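**Student:** the sequence and its predicted three-dimensional model are supplied below.
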Amino acid sequence: MREAGAWYAGGVTQMHATIESVLDPHTDALVGEWLTLKEVAARLDVKHSRIKQLLAERKLLAVRREGQLMVPAAFIRNGQVIKGLSGTLTVLSDSGFDDVETLRWLFTADDTLPGTPVQALSENRGTEVRRRAQALAF
């Protein structure tokens, strides 16, 4: 994995293909259901290139699993990326979380929400989730 703020010479799609966190079995189990990028494109009714753009803009998060980039199915609801995901991804990234740490945090139960942060996002409680994510930076 590259250091935060380090310069990268490759294109965006090359960057996502080569700079990735290693998905551990615990986080894999927390997430549960995964979608390929092709499946995400179908659920969002967009072209594959749009999914790559969403990944590059950190509006969506994918990790390499079983040899291909995959997205947690919970990030897609009613044909859209769940509201508040992008802002939460940004806050966690700014706090120094890598992609796997971000997934682990999003899919780990938090009694103060209640439920998991990703469940709270899907229930339109993004402000609560981002507050907790921002508190991690301190």
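**Tutor:** Received it, and whenever you're ready, just let me know what you need.

**Student:** rest of the way, CA atoms for contacts and neighbours
**Tutor:** Fine.

**Student:** what sits against Arg104?
**Tutor:** Residues near Arg104 by CA atoms under 8 Å, 6 or more residues apart in numbering: Thr27, Leu30, Val31.

**Student:** below is structure B, check it against A:
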Amino acid sequence: MKPSKSVSSVLDASAILAYLGRESGFERVQAALRAGAAVSTVNLSEAMGKVVEAGFDPVQIASRLTALGLIPHDFTQADALTVAQLRLQTRSLGLALGDRACMALGRRLGLPVLTADRIWQRGSFGVRVVLIS
């Protein structure tokens, strides 16, 4: 998917879920959405999987998020290689493929990543990490 709007940050699935659930830090995510926020299609899939588990329609929720300013970015071969390079660095922290996909997109776009996962602060991943709460 080719983005047509400028973006100011990248959202992790945890940030999207915090926004949808009106959890701590959702206001920061809301502001990011209004400014235009990127999301890797990997993280969008992760978040929409949780939406399905909660009994909601992922198509409707994704459309709503897109209308608010969420801009999905395809997971590229370059992202895949960045994710692979981050594997050893993130394994001891228990970070998953989705976490690394978010970091890879943040690196590629040169933007900070917003997350609810505090563990991300325990490493240096070549991207600025912003906790939403």
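**Tutor:** All right, it came through fine. Here the structure is a predicted model, which means the values were calculated and not measured.

**Student:** could I get the TM-score for this pair?
**Tutor:** Once superposed, chain against chain, the TM-score is 0.28 (TM-score structural alignment, normalised by the length of structure 2); 69 aligned residues with a CA RMSD of 5.1 Å.

**Student:** show me the contacts of Arg104 of structure 1 that map onto helices.
**Tutor:** The helices, defined by DSSP state H, take in Thr27, Leu30, Val31 from those.

**Student:** and Val29 of structure 2, how close does it get to Thr82 of structure 2?
**Tutor:** Plainly put, Val29 of structure 2 is 25 Å away from Thr82 of structure 2 if you go by CA to CA, to the nearest Å.

**Student:** those two: who's more crowded?
**Tutor:** A count of neighbours by other CA atoms under 10 Å puts Val29 above the other of Val29 of structure 2 and Thr82, at 26 against 18.

**Student:** ok, the ones in helices among the contacts of Arg104 of structure 1 vs Lys38 of structure 1, which is closest?
**Tutor:** The shortest approach to Lys38 of structure 1 among these belongs to Val31, at 18.5 Å (CA to CA).

**Student:** ok, longest helix in structure 2?
**Tutor:** Scanning structure 2 for the longest helix, with DSSP H as the assignment, gives helix 77-91.

**Student:** buried ones in that one?
**Tutor:** The neighbour-count check on helix 77-91 of structure 2 (16 or more other CA atoms under 10 Å) flags Asp79, Ala80, Thr82, Val83, Leu86, Thr90 as buried.

**Student:** can you list the residues you listed in CSV and add distance to His73 of structure 2?
**Tutor:** Compiled in CSV, the buried residues of helix 77-91 of structure 2 are given as follows (distance: CA to CA, whole Å):
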residue, distance to His73 of structure 2
Asp79, 11
Ala80, 13
Thr82, 15
Val83, 15
Leu86, 19
Thr90, 22
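
**Student:** wait, Leu69 of structure 1 touches Leu37, no?
**Tutor:** Yes: under the criterion of CA atoms under 8 Å, Leu69 of structure 1 makes contact with Leu37 at 6.7 Å.

**Student:** and the gap between Glu46 of structure 2 and Ala35 of structure 2?
**Tutor:** From Glu46 of structure 2 across to Ala35 of structure 2, the span is 22 Å (CA to CA).
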